[in-house]
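Chemist: need a 3D model of the following:
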Amino acid sequence: MTEQFTPEFREWPKTPRLFREIVITEKIDGTNAGLHISEDGQVVAQSRKRIVTPDSDNYDFARWAATNADELAHILGPGLHFGEWWGQGIQRRYGMGRKVFSIFNVVRWGTQADEDGTTMKSRAEQSGLVDQVDAVPILYRGVFDQDVIDDLMKELRENGSHAAPGFMNPEGICVYHSQSRGVFKVTLDQNDAGKWEAAA
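Modeler: So this is what the prediction gives:
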């Protein structure tokens, strides 16, 4: 006699609603980076795939993090902070003579104050790293709207980067969807052809 098949019940997940808040930021073409900061201010750097050190680095990110560990711990606070390490000598280079670490968590960067009333942004502005630590530029925050996405892509193609004003070859946008908590990219290359190309 064949044994009775008894599968484990698996619930279908709730389907997120599309027309909820999104945050659209410029997608910067550098290298993915992250900083682990402990409660006592220790700083460890990583790339997309591994922990990096000054002796086994990724575009000098670990060396920069080690050199500026105290200020980075003060600016960002404890936690894991993901961002893009970009600028001089990395991917598109953006015509820059320096490198910048731009964090992805733009809401925490600019609006979430700590107990002392300061934000990451305000601490960065008061530090010696004001031109080396920032957040990716917010281009839109509101309800999902395909027309807004198309308009922003057209504006980037015509007017260039917000992260590096005057640079006329930006990569595209990232769309953070609040309900799904997912991030989606739309690029200005042929992989994501859209209405904005017809108007170009």
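
Chemist: can we go C-alpha only for contacts and neighbour counts from here?
Modeler: Noted.

Chemist: show me where the protein has helices.
Modeler: 61-67, 69-76, 106-110, 120-125, 146-159, 195-198 (DSSP state H).

Chemist: buried residues in the shortest one, which are they?
Modeler: If I follow you right, that is helix 195-198. Going by neighbour count (16 or more other CA atoms under 10 Å), the buried part of helix 195-198 is residue 196.

Chemist: returning to what we had before: turn the helices of the chain into JSON lines, including distance to residue 169.
Modeler: Shown next, in JSON lines, are the helices of the chain (distance: least, CA to CA, whole Å):
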{"stretch": "helix 61-67", "distance to residue 169": "24"}
{"stretch": "helix 69-76", "distance to residue 169": "30"}
{"stretch": "helix 106-110", "distance to residue 169": "23"}
{"stretch": "helix 120-125", "distance to residue 169": "27"}
{"stretch": "helix 146-159", "distance to residue 169": "7"}
{"stretch": "helix 195-198", "distance to residue 169": "14"}
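
Chemist: let's see this one next to it:
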Amino acid sequence: MHEFIEWPKTKRLFRDIVVTEKLDGTNSAVHISQADYNDVPDHATLVGVDGTVYALSAQSRKRIITPGKTTDNYGFAGWVYDNAADLVRILGEGLHFGEWWGSGIQRGYGIAGRRFSLFNTERWYKTGEDGLDSMATRAGTTALFDQIDAVPVLYSGTFSEQRITDALHDLKTFGSKAAPGFRNPEGVCVYHTQTRGVFKVTLDNNDAGKWEAAA
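Modeler: Next up is the predicted model:
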């Protein structure tokens, strides 16, 4: 028997986009939620902050990770566990996705140490509805001020192929925005606000096109 299946509403292309630098590290996330010492989630660490208990867990692109030589992913889980209280104060509850990058990971970017750069730039810079400081401001008051941030925004506005091309050209010409002086950035990610989709364009031959001709 055939059933009616509706064609989904067509999204509009010329809506706002956010173009950010695509960092070549490892996809990671930290999950923060309120918890109870008597009900500890699997693969999580507990920490008390201002009288409230929070559970934190870390993940890579494909799995939950924990500190340890064979269970971690470039030390990200160890970093989350070691800095649990500061991460709660900076990020608050939620699932926070980003790139764990720096020394010893993929391109390395010529920096000492490693950093966690969040993908959701709006969330990082936005002042809370309750008037509290943004995540970016809170990070500056902790020991993690130079270890956590958001991916660099290269353009924010109405969809424009030219703006994406310009962002790629600038990266190729001037190098990474996340790590000034590093001359081999990977490319860009384009977040389309209406579709909530993320698309990547890299500076390698896989995405050679008009931007390369303009370089």
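
Chemist: the helices of the first structure: which one's closest to residue 45 of the first structure?
Modeler: helix 61-67 (5.4 Å; CA to CA).

Chemist: okay, the closest one sits on what stretch of the second structure?
Modeler: On the basis of TM-score structural alignment, helix 61-67 of the first structure is assigned to residues 76-82 in the second structure.

Chemist: how big is the offset of that stretch relative to the first structure?
Modeler: Stretch 76-82 of the second structure, aligned to the first structure and superposed, deviates on average by 0.4 Å (mean CA distance after the TM-score superposition for the first structure).

Chemist: which residue in the second structure lines up with residue 97 of the first structure?
Modeler: Under TM-score structural alignment, residue 97 of the first structure pairs with residue 112 in the second structure.

Chemist: next one: residue 9 of the first structure
Modeler: Under TM-score structural alignment, residue 9 of the first structure pairs with residue 4 in the second structure.

Chemist: tell me how many other residues crowd that match.
Modeler: 5 (other CA atoms under 10 Å).

Chemist: for the first structure, what's the longest strand?
Modeler: Longest strand of the first structure, by residue count under DSSP state E: strand 79-87.

Chemist: what's the closest of the helices of the first structure to residue 34 of the first structure?
Modeler: Closest among those, using CA to CA: helix 61-67, at 9.3 Å.

Chemist: before we move on, the earlier item: tell me how far the match of residue 97 of the first structure lies from residue 105 of the second structure.
Modeler: 11 Å (CA to CA, to the nearest Å).

Chemist: which one of those two is surrounded by more residues?
Modeler: Using other CA under 10 Å, the more surrounded residue of residue 112 of the second structure and residue 105 is residue 105, with 15 against 10.

Chemist: you'd agree the more buried one is up against residue 25?
Modeler: Yes. Counting by CA atoms under 8 Å, residue 105 of the second structure touches residue 25, with 5.5 Å between them.

Chemist: residue 84 of the first structure -> the second structure?
Modeler: Match for residue 84 of the first structure (TM-score structural alignment): residue 99.

Chemist: what's around that match, how many residues?
Modeler: Quick note: residue 99 of the second structure (other CA under 10 Å) scores 23 neighbours.

Chemist: from residue 161 of the second structure, how far out is it?
Modeler: 25 Å.
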